[in-house]
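Colleague: return atomic coordinates for the entry below.
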Amino acid sequence: MRRVLGVIAGLVTGFILVSLLEMLGHLIFPPPDGIEMMNREEIARVMDEIPLGGLISVAIAWFFGTLGAAFVATRVGQDSTMTSAYIIGGIEIGFGIFNFVVIPHPLWLIWTGLAAFVAGAYYGGKMGLWRDPDKVLDKGSDE
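Modeller: Presented below is the predicted three-dimensional model:
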């Protein structure tokens, strides 16, 4: 049951992080004038006009969102394995594929996004497994 709660908490965390980071990316790299960001058809129509930095910022948001989601899922779920992180990674990849199907993306962004989901889930899970940073950093001293 705790793992389920951890995954749910992780998904909420990931959604919040991706949303905030994508908003920050839109502030730094504003989308084309007059586009309504909630209209998928409009976004698909102007995808070629979006600045490269704006597209890269989306991939960065996906990575850090998945990283945070996997970390929270592993910690809240008190997981001693990478299972919660892998579940998060699978769900995030599913969300990503849905997004890629609904909105046409450049091929490089699709591959970068998939790599971001996998790497974010892996490293977020590894970070979540660190229970005592002092023990992780301890190189075998006898103290």
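Colleague: from here on, contacts and neighbour counts on C-alpha atoms
Modeller: Will do.
Colleague: which is the next helix or strand following the longest helix along the chain?
Modeller: Criterion DSSP state H: the longest helix present in the chain is helix 2-28. Scanning forward in sequence from helix 2-28, with DSSP states H and E defining helices and strands, the next element found is helix 40-46.
Colleague: from P31, how far off is I50?
Modeller: 6 Å (CA to CA, to the nearest Å).
Colleague: higher neighbour count, those two?
Modeller: Neighbour count, other CA atoms under 10 Å: between I50 and P31, P31 has more, with 19 against 14.
Colleague: which ones are touching that one?
Modeller: I50, P51, G54 (CA atoms under 8 Å, 6 or more residues apart in numbering).
Colleague: shouldn't the second one be in contact with F29?
Modeller: Going back to what we said before, that points to P51. Yes. Taking contacts as CA atoms under 8 Å, P51 lies within contact range of F29: 6.8 Å.
Colleague: I have a second one here; can you model it like the first so I can compare?
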Amino acid sequence: MFKSILAVLGGAAVGVFTIGLVQYLGHQWYPTPGNLSLDDTQAVGSYLATAPTGALLLVLLAYALGSWFGGMVGARYAPAKPVVHALAVGLLLMLSGIANLLVIPHPLWFSIVSLLVYLPMAFFGGMMSSRRIP
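Modeller: A predicted model of the protein is given here:
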């Protein structure tokens, strides 16, 4: 039980780190306006409504890669049922994504696609990692 919890939490940590890293790189390509206060959720929401599509696609890529790598780590260190552990990682990341969508208003298409990304990518990461390589 303890190994399962550590596998899922470790996978989620790797997923969050990957999401943060890819979003950091995305901000280098698509910098936010200098006068945008990130503490003001309404201002961030109105910026997201007019944000370049490429910037939002990079955020979706961050979610996909984070779920994939997180699922791989969760499955790799799971004592049994690696794909179930990978899906648990994807579920944790999806719950944090839902919290983000509730706090900051996003475009509708982005909200729908982002919710469809987490679990399948975690599943694929878990399937890739479930083949035990010493």
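Colleague: coming back round to it: neighbour count winner among P51 and F29 of the first structure?
Modeller: The residue with more neighbours, out of P51 of the first structure and F29, is F29; 17 against 14, by other CA under 10 Å.
Colleague: apart from its chain neighbours, what residue comes closest to G54 of the first structure?
Modeller: Leaving aside its chain neighbours, G54 of the first structure sits nearest to F29 (5.1 Å; criterion: CA to CA, 6 or more residues apart in numbering).
Colleague: got the buried residues for the longest helix of the first structure?
Modeller: 3, 6-15, 17-19, 21-26 (16 or more other CA atoms under 10 Å).
Colleague: name the nearest residue to the residue nearest the centre of the second structure, ignoring sequence neighbours.
Modeller: Residue closest to the mean C-alpha point of the second structure, counted by CA atoms, centre = their mean, is Y63 at 3.1 Å. Closest residue to Y63 of the second structure apart from its sequence neighbours, by CA to CA, 6+ apart: I19 at 5.8 Å.
Colleague: measure T83 of the first structure to V46 of the first structure for me?
Modeller: 39 Å.
Colleague: go on, Y86 of the first structure?
Modeller: For Y86 of the first structure, the distance to V46 of the first structure - CA to CA - is 34 Å.
Colleague: with neighbour numbers in mind, choose between those two.
Modeller: Counted by other CA under 10 Å, Y86 of the first structure and V46 do not tie: Y86 has more neighbours, with 20 against 12.
Colleague: tell me the contacts of that one?
Modeller: Neighbour list for Y86 of the first structure: A70, A121, Y122, G125 [criterion: CA under 8 Å, 6+ apart].
Colleague: CSV for the residues you listed, including secondary structure and neighbour count?
Modeller: Formatted as CSV, those follow (DSSP: H, G, I helix; E, B strand; the rest coil; neighbours: other CA atoms under 10 Å):
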residue, secondary structure, neighbour count
A70, helix, 37
A121, helix, 32
Y122, helix, 21
G125, helix, 31
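Colleague: R132 of the second structure: neighbouring residues, count only.
Modeller: Using other CA under 10 Å, R132 of the second structure is surrounded by 10 other residues.
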